[in-house]
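[1] The sequence and its predicted three-dimensional model are supplied below.
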Amino acid sequence: MRDRILDAVERMLVAGGADAVRLDAVAAEAGVSKGGLLHHFGSKRALIEGVLGRLVDRFEAVLPPPGSPPGAFTRAWLEATIPVDDVPARDRFDQVSVALLAGMSGGPEVLGALRRCYELWQRRIADDGLDPATTTLVRLAVDGWWLARLLDLAPPRDDLHREVRARLSELIPGGD
C-alpha cells in the first residue's frame, strides 16, 4: 500500500505540483481510505519526504559504490539522469522532475534532506578519480539541464539534446 500511495503522490506532483498533493486527493488517487493513508503518512510533508526518500534510494541503487574505477560515479550520474534521446520532461517516469518538485515544495526540512544528499554526492563526484572541476562541471550541467526540463526553459531538443549529452559524456574519460 505504501508504494501505491507514493506512486499516486508522484503522479500528482508531476501533474499539478505540491498544491495538488492533499490528503483526501492522495487517498482517492491511490484508491485507499484516508485512514489507510494516515496509517503510513501522517501529513503532506511526510508524503513528500516519502517520495523524495524513495527516489533517492532508487538513484543510489544505480550509482556505483566507492572504490569504483575513475569516472564511474560521474558517468553513472549522467546516465541515470539525462536520457540518450529527448523525452518529454513531464513524462511520469521523469524521476528528476519529481525529485526536484518534492525537494522544492516540501519545506525547509525536505529541502535540507535533499541538500544533505547533494553534499554526499558532490564529495563522491569530486573524489571520482578524475579532475574534480570537470566532474563537478558535469554534475552542474546535468543539474541545470534538469531545471531547464522541469520548468521548460528552452531545454535542448532532438539532435541538440543528443549532441549536448554526447559532449558531456566526452568530458568523462574511459566511457563512450
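    Structure received.

[2] hey, let's count contacts and neighbours off CA atoms from now on
    OK.

[3] Would you map the helices across the protein?
    In the chain, the helices defined using DSSP state H lie at 2-16, 23-30, 34-40, 44-62, 72-81, 95-105, 107-126, 132-151, 158-170.

[4] what's near enough to touch the residue of the chain most remote from its centre?
    Relative to the mean C-alpha coordinate of the chain, counting by C-alpha atoms, centre = their mean, the farthest residue is residue 35 (29.3 Å). Counting by C-alpha atoms under 8 Å, 6 or more residues apart in numbering, residue 35 touches no other residue.

[5] Could you report the distance from it to residue 29?
    14 Å (C-alpha to C-alpha, to the nearest Å).

[6] a markdown table for the helices of the chain, including distance to residue 87?
    Shown next, in a markdown table, are those (distance: least, C-alpha to C-alpha, whole Å):
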| stretch | distance to residue 87 |
| --- | --- |
| helix 2-16 | 15 |
| helix 23-30 | 25 |
| helix 34-40 | 32 |
| helix 44-62 | 19 |
| helix 72-81 | 12 |
| helix 95-105 | 12 |
| helix 107-126 | 25 |
| helix 132-151 | 10 |
| helix 158-170 | 9 |
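
[7] take the one below as the second:
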Amino acid sequence: MLRERVLDATVRLILAKGTDAVRLEDVASEAGVSKGGLLHHFRSKQALIEGVLRRQIAIFEAVLPPSNSPPGSFTKAWLDAAIPLTEPRRGDPSDQVAVALLCAISGGSETLDVLREHYEQWQERLVTDGLEPATATLVRFAVDGWWTSRILGLAPPTGELYQRLRQDIADLVEPA
C-alpha cells in the first residue's frame, strides 16, 4: 500500500514536472510518507523510476489480449491502449504511456533495458498477430511516433487531424 502511494505520487510529479524535476523529498511529501519510508521501498531515484516503469508496463500489459485471441487483436489493443479515440488532455489517464517512456528514457541504460526487453516480446506478438507483419509493425511505429511527438511537444496532431490520423491507423488493423 505504501509502495503504491509512492508510485502514484511519482507518476503525478512526472506528469506535472517531468522526470528531471522529481526529487525523493518531493515524492515523499506528495505521497504523505517520510523519506525513510520511501527509501525502505526504493533505495534511490533510479530504483524509484524503474519501479514506476515496471508498474506502467504491468498496467499496459493488463489491457493486452492473450496470445490465442482473434487475428489483429493484439495490434488493435496496442493502438487503443496508446492513442485514445478522443484527443487526450494533459494529465489524462492515457498519459500513462508517456510516463513509462519518460521513465525509460531518463532512468539510464539499465532502466531502458527493461523497456527494450518488453518491446522485443511485444514486437514478436505484433508480427505473429495474424496481420501482415509489416502492417502490424507500421501501426507500432505510428503509435511510437505519436507518443514521441506528444512527449517532446513536437507539434503533435490535434483536432480534426488527430481524429483523421487515429482513424487511418485504426483502418490498418481492420480486416479488409
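    Arrived safely. What you see is a predicted model, and the numbers here were worked out from it, not measured in a lab.

[8] Would you report the TM-score computed for these chains?
    Once the chains are laid over each other, their TM-score by TM-score structural alignment, normalised by the length of the first structure reads 0.95; 174 aligned residues with a C-alpha RMSD of 1.3 Å.

[9] related to what we said a few turns ago, can you tell me what the residue farthest from the centre of the first structure aligns to in the second structure?
    Structural alignment (TM-score structural alignment) places residue 35 of the first structure against residue 36 in the second structure.

[10] gap between its match and residue 90 of the second structure?
    31 Å.

[11] Which residue range of the second structure does stretch 143-163 of the first structure align onto?
    The aligned range for stretch 143-163 of the first structure is 144-164, by TM-score structural alignment.

[12] Can you pull out the residues in contact with the matching stretch?
    With C-alpha under 8 Å, 6+ apart as the test, stretch 144-164 of the second structure has contacts from 85-87, 97-98, 102.

[13] Please pick the buried ones from these.
    Neighbour-count burial (16 or more other C-alpha atoms under 10 Å) applied to those gives 87, 97-98, 102.

[14] ok, of the residues you listed, which one's closest to residue 131 of the second structure?
    residue 97 (23.8 Å; C-alpha to C-alpha).

[15] Correct me if wrong: that closest one contacts residue 56.
    Yes - in this structure, residue 97 of the second structure is within contact of residue 56 by C-alpha atoms under 8 Å, at 7.3 Å.

[16] Now do the contacts for residue 72 of the second structure.
    129-131, 173-174.

[17] Could you check how far it is from residue 78 of the second structure?
    For residue 72 of the second structure, the distance to residue 78 of the second structure - C-alpha to C-alpha - is 10 Å.

[18] One more: residue 137 of the second structure?
    Relative to residue 78 of the second structure, and taking C-alpha to C-alpha, residue 137 of the second structure is found at 11 Å.

[19] Setting aside sequence neighbours, what's the nearest residue to the residue most central in space within the second structure?
    Closest to where the C-alpha atoms of the second structure average out (C-alpha atoms, centre = their mean) is residue 97, at 2.0 Å. Of all residues not flanking residue 97 of the second structure in the chain, residue 82 sits nearest, at 6.5 Å (C-alpha to C-alpha, 6 or more residues apart in numbering).

[20] my guess is residue 15 of the second structure contacts residue 97, does it?
    No - Residue 15 of the second structure is beyond contact range of residue 97, at 10.8 Å (criterion: C-alpha under 8 Å).
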